[in-house]
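> what follows is a predicted protein model with its sequence.
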Amino acid sequence: MRRLILAALLATPGMALAQSAPPISVETMKTVTKTLSSDAFEGRAPGSAGEEKTLAYLKTAFAQAGLKPGNKGSWLQDVPLVEITAQNVSPLTFTGGTSPLSLAYGKDMVVGTYRVTPHIDVRNSDVVFAGYGIVAPEKGWNDYAGLDVKGKTVIVLINDPDWQTPGLTGDFGGRAMTYYGRWTYKYEEAARQGAAAVIIVHQTEPAAYGWNVVASSNTGAAHVADAANGHMDDTAAHGWMQLDQAHALFASAGKDFDQLAAAAKVKGFKAVPLGVKASVSFDNQIKKQISHNVVGILPGREAPNEYVLLSAHWDHLGHCTPVNGDGICNGAVDNADGVAALVALAQANAKAGPARRSMVFVALTAEESGLLGSAYYGDNPVYPLSQTVGGANMDALAMYGPARDVIVIGPGKSELDGYLNAALKRQGRTATPEPTPEKGFYYRSDHFSLAKHGVPMVYFETGQNLVRGGLAAGQAAAKDYEEHRYHAPADEYDPNWDWSGVQQDVGLYYMIARDLADGRTWPNWLPGDEFRAIRDKSRAGAGAAK
């Protein structure tokens, strides 16, 4: 159904159409990407010296691009965070089975906490396999039904129960991951259930990344939003374990992992106590800090109190697990080049002159920590979300060269599909629905935080049907990046990159944003979409006509 809607939305009636995008400065994008991803910026971790350098650089870059400070005369929006770094992590042990297991930190498991407390000690906690760890009343699904896990350790699977179902039909949308499949949800639900700890079994295909990504993303400093209760209502510990260790654990408990994992895919699955006990402990180095979103604006000429939002996250992982002696995760593609595109777009729009509506450019913090910067903006918007027309988010623009298509993340959700398709038509390109919807990309970048508040946001990725080499070349390039550079020290600037494909894609963002900013329409989510009611209520509260 969504594909039919996507095909039909070639343009939204009444929207203003910009001419083709002006040339987007490749030199600007190269300079910003090279600078932000250099070792001098130390991987741009929130709260680090790398953040200070990033903020200073972006304020200058935004000003030189022609933006004005966007937060009541300031470039910055404060985002209160707590940095938690696990130290002296003990092995995760399981006792009471046929043979005790001891899982090493980093190699066999990763573990951390959201609790703002100096020490975590989970000791002799009963272990329960809770399937996919999902409670979805609207789907008649409850993996915790009749189960009391207070003080216990739950083992859960990643993704949704029907992630292997061909097509997009099933209890949880078939291959398309829902939010129930994300690791963030697994942690949240285990906490709601009162569990002492939650451990996700890592499997590369349903997780959408290998163990190297899990280890590099979970063995350094973590960030949480500052909270009055110190997140003491969360689980004491959360983390991941390697698949082979899960097989060994279940075997020690006299169970077959593969059989129980298959059973967990069926509605009505009952959680299974494993009859073993888990223990893990670690210290926490805690540092409260204020991180920052960077906000700039191009005021509108006729409707300055209506806003179009463009975003990209500036942060990355900072210092991470060394590979071949390199311990800085520079994040050149993820997401220095997205921020570079944001600066280049600001530059191009400033040069074109004011649009009818205001255009807001936000470089967001703490995306890698769970979309914290965008979530804070959504909860504390600098500009009213009821007056925010819509926008676009840019994350990890790929250096594959020119493509005949773009991959739309979350197609058929909002009327912004029409804006994207109109811009694609002007470039002679097409929209391709995401080939791996099971990876849940819709829930993994900052547009999601705005969508949850009802603001339509378009998000797409570089296409894989390349002009040079076709689909095979594009798929190979995507696989190479994911396996060797994503969230790893190897994501570094390369002077030999082909920027022509990125320039194409940023041109699309220019046309979409300019069409929104010069128009009078208020795009909405399509009827039946999960965010439609939120948007309708928001716009009604602003006194807008439907």
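Perfect, I can see it now. Computed from a prediction, not measured in an experiment: that's the story for all the values here.

> hey, let's count contacts and neighbours off CA atoms from now on
Will do.

> can I take it that residue 311 is in a strand?
Yes. Secondary structure of residue 311, determined by DSSP: H, G, I helix; E, B strand; the rest coil: located in a strand.

> surely it and residue 362 touch.
Yes. Residue 311 is within contact range of residue 362, at 4.8 Å (criterion: Cα atoms under 8 Å).

> pretty sure residue 246 is touching residue 201, no?
Yes. Counting by Cα under 8 Å, residue 246 does reach residue 201; the two are 6.7 Å apart.

> more neighbours: these two, which one.
residue 201 (22 against 19; other Cα atoms under 10 Å).

> residues contacting residue 435?
residue 407 (Cα atoms under 8 Å, 6 or more residues apart in numbering).

> give me the secondary structure label for it.
Reduced to three states by three-state DSSP, residue 435 is coil.

> how far away is it from residue 475?
10 Å (Cα to Cα, to the nearest Å).

> how many neighbours does the residue lying closest to residue 462 once chain neighbours are set aside have?
Of all residues not flanking residue 462 in the chain, residue 406 sits nearest, at 5.2 Å (Cα to Cα, 6 or more residues apart in numbering). A count of nearby residues for residue 406, using other Cα under 10 Å, gives 24.

> the structure to be compared is supplied as follows:
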Amino acid sequence: MKKLAILALPLLALAQPAVAFQAEPAQETTMPIDAGAVDVPSQADTETILLDHIRILASDDYLGRKPGTEGGRMTVAYQVEKLKEYGFEPGWNGSFEQEVPFTAAMAPKLTVTAAGTEITSNDLLALQGNTDFADVELVTVASADDVDEGVDGKLLVFNDFSLARSLAQTAVAEGARGAIILAPAAMVEQFRPGATRERVSLKQAGDDAGGPNFIVVGPEAAEKLKTALGGELSGKVSGTYTATGRDFTSSNVIGKLPGSRPEAGAIVMLAHWDHTGECGAPDDEDRICNGAADNASGIAAMLETARRLAQGPQLERDVYILGTTAEEMGLLGARYFAENPPVPLAQIHAALNIDMISIAPEGKPLTVIGWKRTPLDASIEGVAASLGRTVEVGEESDLYVRRQDGWALMNRGVPSVLVSSSFGDKDILDAFMSTRYHRANDEIWEGFELGGAAEDVPVYVALMRHWATEALYSKPEGWAFEDGAGE
């Protein structure tokens, strides 16, 4: 899962507009149909099946599953092999692979010019954006009252990161060029890993070009900037970025399980297969980020759900199984799929995302990322109840909604949710995020927990079968978010 914490980048969270989503009225029909699979494995056997997948995908042989690497290609091949074995058809123009083009650049070096003085510094970090700017006026923001139509085209200066985090969305919506965030030295170091890593975007999308500029300025750079501007952070500044880049390709994996009534549309189940490759300090003994929980576990659950769906009675709607690339780089594989779907998005009635599920033990409630944002809530509650499961939704539903691949489909008119017991216990989730998330120790550790994941798989099977049945569920005609045009 991609995390956007206060001190972790990318800073896209700052640039996203605030969007208020309203749920469409749920359909009244909530009775799920039988899962229908033959020889459904027991809880213990399901844990073993999931662990077998994870042992392979999270092994050192796969090198952290970074897109564009041999480990990434091995991961794609593994999924394709399994989908073929289960009886799926190629889901993308006769192929199981949807090639995704990327462009990558090392984090750009930034030079700021103020009153004719060029300023470079080790604590001057470009967080987002690489488009040069010239003679942009600085405006200091002390409260929400300072953000109005007057910030159009200007670069805002924040002395408080929490203030920047809460107001930058509004400022960009009002046309602000971006923001300069003044930060103490310790905070600069917290930002540095995210601000200096390689940046990847979809090649045809030009993600960085023309985007807002977010800049962290530490004490040394701030002093230089103030001196050049005569002692105050007011006036006009220019910025020049320099970076080296490369192009590469990776692949989404798309398998299709044809339905008996393809005219009824399609549904999608997705999970991201990628992880970060290497992590940690250069001299660390173990630098492979294996990503066992994030997200070899999600791929394992997706594949086992796919196997059971293919093993059972034919569904009405077509089912697409989607293993996305480059989620960790900004939901890029899912975005590419949304922009280049195998069928028109209007024909896709629901999408189920599976991410980072090997955390909670058996017996935890389900939670839903995307709750009250789609017409899927009633069917989720009905299916869960039929399997003796409960649904409890807390703040995580809002906290993570834009941080997972379902968002790429959700805001383009496809009802998308992440359903998982891993997000149902905040203490368990927080413990993982603070100790293993994006670290080399996210591997199969002693006590690696698959109880909740194995218990969730039957829920996924039942949900997919429910959504694939037209009489039980259909997306309301013309359904879209209030601000559904995009991010």
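Received it, and whenever you're ready, just let me know what you need. Please read these numbers as outputs of a predicted model, since none were measured by experiment.

> scan the second structure for its longest strand.
strand 245-257 (DSSP state E).

> what range does that one cover in the first structure?
Under the alignment (TM-score structural alignment), strand 245-257 of the second structure falls on residues 286-298 in the first structure.

> centre of the chain versus the matching stretch, how much separation?
How far stretch 286-298 of the first structure lies from its chain's middle: 18 Å, per Cα atoms, centre = their mean, to the nearest Å.

> touching it from outside, list them.
Outside stretch 286-298 of the first structure, the residues within contact range by Cα under 8 Å, 6+ apart are 46-47, 51, 55, 58-59, 62, 66-71, 74-85, 116-118, 226, 350, 354, 358-365, 373.

> go again using 7 Å as the cut-off
46-47, 62, 67-71, 75-85, 354, 358-365, 373 (Cα atoms under 7 Å, 6 or more residues apart in numbering).

> filter the residues you listed down to the ones in helices?
Residues of the contacts of stretch 286-298 of the first structure located in helices (DSSP state H): 62, 373.

> about what we covered before: quick one: contacts for the aligned partner of the residue nearest to residue 462 of the first structure in the second structure?
Using TM-score structural alignment as the criterion, the counterpart of residue 406 of the first structure in the second structure is residue 366. For residue 366 of the second structure, the contact set (Cα under 7 Å, 6+ apart) comprises 390, 391, 392, 419, 420, 421, 424.

> which strands or helices does the longest helix seen in the first structure pack on?
Within the first structure, and with DSSP H defining each element, the longest helix by residue count is helix 500-518. For helix 500-518 of the first structure, the elements it packs on are strand 303-313, strand 357-364, helix 416-427, judged by 3 or more Cα pairs under 7 Å, 6 or more residues apart in numbering; DSSP states H and E.

> just name the most buried of those.
strand 357-364 (a mean of 26; mean count of other Cα atoms under 10 Å).

> what's the matching range in the second structure for that strand?
Taking TM-score structural alignment, strand 357-364 of the first structure hits residues 317-324 over in the second structure.

> about what we covered before: now render the helices and strands packed on helix 500-518 of the first structure as CSV, adding distance to residue 28 of the first structure.
Converted to CSV, those look like this (distance: least, Cα to Cα, whole Å):
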stretch, distance to residue 28 of the first structure
strand 303-313, 16
strand 357-364, 16
helix 416-427, 22
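
> residue 399 of the first structure: which of the ones you listed is closest?
Nearest to residue 399 of the first structure, of all these, is strand 303-313, at 16.9 Å by Cα to Cα.

> now do the closest one: which elements does it pack against?
helix 337-352, strand 357-364, strand 388-393, helix 500-518.

> who touches it?
335, 338-339, 342, 356-365, 367, 387-395, 513, 516-517.

> so what corresponds to residue 487 of the first structure in the second structure?
Checking TM-score structural alignment: residue 487 of the first structure goes with residue 438.

> re earlier: among the contacts of stretch 286-298 of the first structure, name the buried ones.
Applying 16 or more other Cα atoms under 10 Å to the contacts of stretch 286-298 of the first structure, the neighbour count classes 46-47, 62, 67-71, 75-77, 79-85, 354, 358-365, 373 as buried.

> just to revisit the earlier point, what about the match of strand 245-257 of the second structure, how far off from the second structure?
By mean Cα distance after the TM-score superposition for the first structure, the fitted stretch 286-298 of the first structure averages 1.1 Å away from its aligned residues in the second structure.

> list the buried residues for that stretch?
286, 288, 289, 290, 291, 292, 293, 294, 295, 296, 297, 298.

> state the distance from the second one to residue 315 of the first structure.
I take that to be residue 288 of the first structure. 17 Å.

> tell me where the stretch 1-150 of the second structure has helices.
Here the stretch 1-150 of the second structure has its helices, by DSSP state H, counting those that start in this stretch, at 12-15, 43-57, 70-86.

> I'd like the buried residues of stretch 286-298 of the first structure as JSON lines, with distance to residue 206 of the first structure appended.
Listed next are those as JSON lines, based on distance: Cα to Cα, whole Å:
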{"residue": "286", "distance to residue 206 of the first structure": "32"}
{"residue": "288", "distance to residue 206 of the first structure": "34"}
{"residue": "289", "distance to residue 206 of the first structure": "34"}
{"residue": "290", "distance to residue 206 of the first structure": "35"}
{"residue": "291", "distance to residue 206 of the first structure": "32"}
{"residue": "292", "distance to residue 206 of the first structure": "33"}
{"residue": "293", "distance to residue 206 of the first structure": "32"}
{"residue": "294", "distance to residue 206 of the first structure": "34"}
{"residue": "295", "distance to residue 206 of the first structure": "36"}
{"residue": "296", "distance to residue 206 of the first structure": "38"}
{"residue": "297", "distance to residue 206 of the first structure": "40"}
{"residue": "298", "distance to residue 206 of the first structure": "41"}
